[in-house]
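Participant: Turn this into a model:
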Amino acid sequence: MEDFDLNKVRLVLRAAGDYMLRQVELTSRTFDNDPMLGVVYLAVLQANVRPIADDPRLSKTYAGAEPPPDSVRVPVTARAIAESLNIPRETVRRYINRLVDMNLCNRDGRKGVVVPQAVLTSPEGMQFAWNTYANLRRLMAQLRELEIEL
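Facilitator: Got it, this is the predicted structure:
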């Protein structure tokens, strides 16, 4: 284990805990007062763009103001989401059905589901993104105020 300053670790953990709780509250408020619905939505969204995020060239190509277009998003199955979150597939399937019913995800045949670009650029999608960004900036400001560099 590397040398570390226990006081610094505690300060970072407090700030991170505060950030996480604010994000859970934001996600709950945004997703029908159900934070797990938001977690499944975010897991689908991240899986849809993982090939972009994993490729530096594609990351730069799609780093603009608009989210990546639907044509480059990769559908994800309930099974893959269940495995990534370590929760039962049936639970994920029910949440995905709710997301589809709420028009937050589209089914792509038997390939899985996709969060379409239109959802991310909707007023609600933009507000969630902005609030998440503001929450992250608040965490970074707290760390700077505490004179902590990671």
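Participant: alpha carbons only for contacts and neighbour counts from here, please
Facilitator: Noted.
Participant: Just give me how far the helix or strand harbouring Ala80 sits from the chain centre.
Facilitator: Secondary structure from DSSP states H and E places Ala80 in helix 78-85. Between the centre of helix 78-85 and the centre of its chain there are 14 Å (C-alpha atoms, centre = their mean, to the nearest Å).
Participant: here's the other one to compare against:
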Amino acid sequence: MPPPTAEIAPGGAPARAVWRLIGTYMLRVAEELSRVGHLMDGIILFEVFRSNTEHWPPEVRGEEGTTAADMVPDTMRRPVTPGGVARRLGLPPETVRRHALRLVDRGLLARVPGGLILPAETLARQNVFPALAANAANLQRMMGALSQLGVLRLWDAEEAGDHGQEHAAAVG
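Facilitator: Here you go, the predicted structure:
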């Protein structure tokens, strides 16, 4: 991350600048998701993917490359029900069920025992993988800007304060 170009006093985060960066990031995400289809479809795809993979430890990674064979096997994905997706997104279950059915029909989601997964074959598609790569770049751009504003340093300092003496001893 780039170093901060400004010093922020604790409790003095530049809220407008932070919200502007987050808003810009969200608009970029919406643009990329719309390339996959309906915006709601993209949001559901992202949540299914998150639910499928959030249990992975950090060392779980696919191979270098963009083909399905390069990605983490589908058997490692934890299925999620449409109801689980609806709860996590705060959406009506019927809305998620209807969109999920269409996504299954389009071959973007797969039904497996226990629910839905976003399979490696979908991730490797020409209209999906670039959207994920663009999202990673957009996230990096936002985090870099937050770092330059000094916000990440402030967040780290606040987190260190929350952990008290333990964290200070570990760092020092």
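Participant: So after superposing, what's the score?
Facilitator: Put the two chains on top of each other and the TM-score (TM-score structural alignment, normalised by the length of structure 1) is 0.81; 139 aligned residues with a C-alpha RMSD of 1.9 Å.
Participant: returning to what we had before: the helix holding Ala80 of structure 1 corresponds to what range in structure 2?
Facilitator: Mapped onto structure 2 using TM-score structural alignment, helix 78-85 of structure 1 covers residues 82-89.
Participant: what's the first-to-last distance across stretch 118-125 of structure 2?
Facilitator: End-to-end distance for stretch 118-125 of structure 2, by C-alpha to C-alpha, to the nearest Å: 12 Å.
Participant: which parts of that stretch are buried?
Facilitator: 118-125 (16 or more other C-alpha atoms under 10 Å).
Participant: Which single one of those is nearest to Gly164 of structure 2?
Facilitator: Leu118 (40.4 Å; C-alpha to C-alpha).
Participant: Counterpart of the closest one over in structure 1?
Facilitator: Under TM-score structural alignment, Leu118 of structure 2 pairs with Val115 in structure 1.
Participant: State the distance from that match to Leu136 of structure 1.
Facilitator: 22 Å.
Participant: Repeat that for Val76 of structure 1.
Facilitator: When Val76 of structure 1 is compared with Leu136 of structure 1 (using C-alpha to C-alpha), they lie 26 Å apart.
Participant: more crowded one of these two?
Facilitator: When neighbours are counted by other C-alpha atoms under 10 Å, Val76 of structure 1 and Leu136 differ, and Val76 comes out ahead with 22 against 17.
Participant: and the residue nearest the centre of structure 1, how far is that from Leu99 of structure 1?
Facilitator: Centrality entry for structure 1: nearest residue to the mean C-alpha point is Leu42, 3.7 Å, by C-alpha atoms, centre = their mean. Going from Leu42 of structure 1 to Leu99 of structure 1 by C-alpha to C-alpha gives 11 Å.
Participant: Tyr25 of structure 2 and Gln140 touch, don't they?
Facilitator: No - the pair Tyr25 of structure 2 and Gln140 fails to qualify as a contact (C-alpha atoms under 8 Å) at a distance of 9.9 Å.
Participant: between these two, who's got more neighbours?
Facilitator: Set Tyr25 of structure 2 next to Gln140 and count neighbours by other C-alpha under 10 Å: Tyr25 wins out with 19 against 14.
Participant: Which position in structure 1 pairs with that one?
Facilitator: In structure 1, the residue equivalent to Tyr25 of structure 2 is Tyr19, according to TM-score structural alignment.
Participant: any idea how far the helix or strand containing that match is from the chain center?
Facilitator: Using DSSP H and E, Tyr19 of structure 1 sits within helix 6-30. Taking C-alpha atoms, centre = their mean, one finds the center of helix 6-30 of structure 1 at 15 Å from the center of the full chain.
Participant: cool, and stretch 56-73 of structure 1?
Facilitator: 16 Å.
Participant: Next: stretch 32-43 of structure 1.
Facilitator: 9 Å.
Participant: how close does Ile44 of structure 2 sit to Glu54 of structure 2?
Facilitator: If you go by C-alpha to C-alpha, the gap between Ile44 of structure 2 and Glu54 of structure 2 works out to 15 Å.
Participant: Endpoints of stretch 11-19 of structure 2, how far apart?
Facilitator: 16 Å.
Participant: Please enumerate the strands of structure 2.
Facilitator: Assigned by DSSP state E, structure 2 shows strands spanning 110-112, 115-117.
Participant: out of these, nearest to Gly62 of structure 2?
Facilitator: strand 115-117 (16.5 Å).
Participant: Check the mean deviation of the closest one from structure 1.
Facilitator: Superposing on structure 1 and averaging over aligned pairs (mean C-alpha distance after the TM-score superposition for structure 1), strand 115-117 of structure 2 comes out at 0.9 Å.
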